[in-house]
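# coordinates only, no sequence provided:
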């Protein structure tokens, strides 16, 4: 079968390219999936350059999410021919991932694709869409059902889908982006206001600012999240799912103890399978957006390496969909 393989050439030097590899053999409680689509995520790009925080086992096939059809099953949970989606856990990290024609995974990682959505559509959402849905769910579940929401890293995969979902649900969305030329793109997705990153990412020594947003969906971390927390309204909610700006958070306790602000971490990797199932069902129904085609660039296995370069340089916009 064909796969996108990362190989270690020497210490701190890696090669990434498409090659022929053996179809994996099933063990107990595993399924073999014929992959139709996979996504492209920042974590995949880090894996492609041998980032030890993501991947330590080489040679390695990238791809932290996939959609396809059960080819073989050694589990009672799944039968041949079922349409399924897999995201998170160790997929694409130290377990071979979705950038290949066939993948074997534990049955416990697998979710049936909900009725009303195709394998292509669900993988257009992919890990980014799942993370966005989990983030929006946390706002709703914590009483944020209307008002103004700030979305950081808004031209990225998670951010762009979050903007679209929030707009569909009737929120007033302010987007933060470092890409001035993508302001029209963000407004097409539903942002009523766009703030350029350099105008927001300024360290402010004041412990708090004026109350402005009912909620925040943060995808970048660092000082941008720290500044966003200072302007969340009383009893507001901020979710955090990324670190492309920084993994550090230098903040103070005032927003939490004076305004009751809640900061909620979002993890789409190890979260319970029941939580993933509910999020996918919402993406197939009330969270379904009509801007998917605007968010997506479809590429082949052979085009992944070039896309990785864009992701690592911060030049990517929206979602990459990999047709296998």
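Noted; the coordinates are in hand. Owing to the predicted nature of the structure, the values given are computational and were not obtained by experimental measurement. Numbers count the residues shown, from 1 in each chain.
# rest of the way, CA atoms for contacts and neighbours
Will do.
# what about the helices in this structure?
Taking DSSP state H as the test, the helices found in the chain are 42-48, 119-141, 157-168, 183-189, 197-200, 222-229, 254-258, 273-284, 292-295, 304-312.
# buried sites along the fourth one?
Residues of helix 183-189 classed as buried: 183, 185-187, 189 (neighbour count, 16 or more other Cα atoms under 10 Å).
# can you pull the contacts of the residue nearest the centre of the chain?
Centroid-nearest residue in the chain, with Cα atoms, centre = their mean: residue 128, separated by 2.2 Å. For residue 128, the contacting residues are 41, 157-158, 161, 319, by Cα atoms under 8 Å, 6 or more residues apart in numbering.
# tell me which two of the residues you listed sit farthest apart.
Of all pairs drawn from the contacts of residue 128, the greatest distance, 13.6 Å, lies between 41 and 161 (Cα to Cα).
# those two: which is more packed in?
Ranked by neighbour count (other Cα atoms under 10 Å), residue 41 and residue 161 place residue 161 first, with 29 against 25.
# from memory the more buried one sits against residue 132, does it?
Yes - taking Cα atoms under 8 Å as the definition, residue 161 is a contact partner of residue 132 at 6.3 Å.
# figure out how far stretch 1-13 is from the centre of its chain.
Centroid separation for stretch 1-13 versus its chain: 24 Å, with Cα atoms, centre = their mean, to the nearest Å.
# now it: buried residues?
Buried-residue list, stretch 1-13, by 16+ other Cα under 10 Å: 2-8.
# tell me the one among those nearest to residue 85.
residue 3 (18.4 Å).
# need the buried residues of helix 183-189 in JSON lines (columns: distance to residue 197).
Output for the buried residues of helix 183-189, formatted as JSON lines (distance: Cα to Cα, whole Å):
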{"residue": "183", "distance to residue 197": "12"}
{"residue": "185", "distance to residue 197": "16"}
{"residue": "186", "distance to residue 197": "14"}
{"residue": "187", "distance to residue 197": "16"}
{"residue": "189", "distance to residue 197": "18"}
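# okay, one more to line up with it:
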């Protein structure tokens, strides 16, 4: 089997109008070696940015967004066998290279890894880039020495993809998790069901922040950034760390050196885009193993077809999306 001459895909346009599901030619895809029938993708904040000309993410137009996918190999290539299921995410996928919002894809084999045993294709995209980032964050913290005995771990942006996955994974590992969210009233029950011991409002940033505050958290998984990150760092216990991966509150934060030079607090940058493929394999094995939550489906807020992608992207811009939304292709 090969990629058909035409198939359905969500395609962006140069103007704000015109993005949507279309029949596209197989010649639209890049001439990469690995041909895939896409089974699932998922909706991410980066996909929303890539879908708009002013999002400053897309590096080609028109573009098929979708920064992650899981699919079936159509022909032997690049060390993969026909019929094998593979995951791909990050690199240029969905930003400078056509991505997962399509029934078929062609990618560089170096961007793919085998679907880990113990995860179904759908489950892998319930995690997707967000779950991968959450897992990598936790692994970095534990590689630095964090254990459940050290005290509570704060997760900011807890209703988002990274945050909700981090809550569930940390709870599965036996950590006491405090979930911070701007949707406390509507999401508290859901976050508690994921494993949070406590749900709090967004970390409050005083008008005149202090460089050091009470030592409240053994560590933090932060996908928010901005001034909130500076406040979080001021509250981490001696020798702790924050694994950071997001900028929903902005890329700049008015931080102080004091948490780092007086308490030894570390900032661990968490990159899911250019992460080495060997490290990716390791992380996904952990997702399928010791970091796997008891109820993966609890992370999935919705499952849509390509026809639902436009609405899902608008929900992201409106701040209305909670948890993970999976896109079913096959």
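That came through fine. None of these values were measured; they are calculated from a predicted model.
# quick one: contacts for the counterpart of residue 253 of the second structure in the first structure?
Correspondence of residue 253 of the second structure to the first structure, assessed by TM-score structural alignment: residue 249. By Cα under 8 Å, 6+ apart, the contact set of residue 249 of the first structure is 221-223, 225-226.
# distance from the top strand by length along the first structure to the middle of the chain?
Criterion DSSP state E: the longest strand present in the first structure is strand 30-40. Relative to the centre of its chain, strand 30-40 of the first structure is centred 17 Å away, using Cα atoms, centre = their mean.
# now swap in stretch 299-312 of the second structure and tell me
That offset, for stretch 299-312 of the second structure, works out to 16 Å (Cα atoms, centre = their mean).
# same check on stretch 252-272 of the second structure?
22 Å.
# thinking again about what came up before, need the contacts of residue 128 of the first structure in JSON lines with distance to residue 23 of the first structure, can you?
Shown next, in JSON lines, are the contacts of residue 128 of the first structure (distance: Cα to Cα, whole Å):
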{"residue": "41", "distance to residue 23 of the first structure": "24"}
{"residue": "157", "distance to residue 23 of the first structure": "30"}
{"residue": "158", "distance to residue 23 of the first structure": "32"}
{"residue": "161", "distance to residue 23 of the first structure": "34"}
{"residue": "319", "distance to residue 23 of the first structure": "28"}
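# across to the second structure, which of the residues you listed hold up?
Checked against the second structure using both residues aligned by TM-score structural alignment, their matches' Cα atoms under 8 Å, the contacts of residue 128 of the first structure keep these contacts: 41, 157-158, 161.
# going by distance to residue 255 of the first structure, which of these wins?
Comparing those against residue 255 of the first structure with Cα to Cα places residue 158 closest, at 25.0 Å.
# what sits against that closest one?
Taking Cα under 8 Å, 6+ apart, we find residue 158 of the first structure in contact with 128-129, 131-132, 219.
# rerun that using 6 Å as the cut-off
Contacts for residue 158 of the first structure (Cα atoms under 6 Å, 6 or more residues apart in numbering) come out as 128, 132.
# what's the match for it in the second structure?
Under the alignment (TM-score structural alignment), residue 158 of the first structure maps onto residue 162 of the second structure.
# what separates its match from residue 128 of the second structure, distance-wise?
10 Å (Cα to Cα, to the nearest Å).
# which of the helices of the first structure is buried the deepest?
Ranked by average neighbour count under the criterion mean count of other Cα atoms under 10 Å, the helices of the first structure are headed by helix 157-168 at a mean of 26.
# just the angle for that one relative to strand 30-40, thanks.
Counting by axes from the mean of the first three to the mean of the last three Cα atoms, to 10 degrees, helix 157-168 of the first structure lies at 80 degrees to strand 30-40.
# mean deviation, helix 157-168 of the first structure versus the second structure?
Helix 157-168 of the first structure, aligned to the second structure and superposed, deviates on average by 0.4 Å (mean Cα distance after the TM-score superposition for the first structure).
# now that helix against helix 273-284, angle please.
Interaxial angle, helix 157-168 of the first structure versus helix 273-284 (the same axes, to 10 degrees): 60 degrees.
# and the angle from helix 157-168 of the first structure to helix 119-141?
Orientation check (the same axes, to 10 degrees): helix 157-168 of the first structure against helix 119-141 gives 70 degrees.
# centre of the chain to helix 157-168 of the first structure, how far?
Distance of helix 157-168 of the first structure from the chain centroid (Cα atoms, centre = their mean) equals 11 Å.
# with stretch 251-269 of the first structure instead?
Distance of stretch 251-269 of the first structure from the chain centroid (Cα atoms, centre = their mean) equals 21 Å.
# ok, now how distant is the match of residue 158 of the first structure from residue 225 of the second structure?
Relative to residue 225 of the second structure, residue 162 of the second structure is positioned 13 Å away (criterion: Cα to Cα).
# again, but for residue 125 of the second structure
For residue 125 of the second structure relative to residue 225 of the second structure (Cα to Cα), the value is 25 Å.
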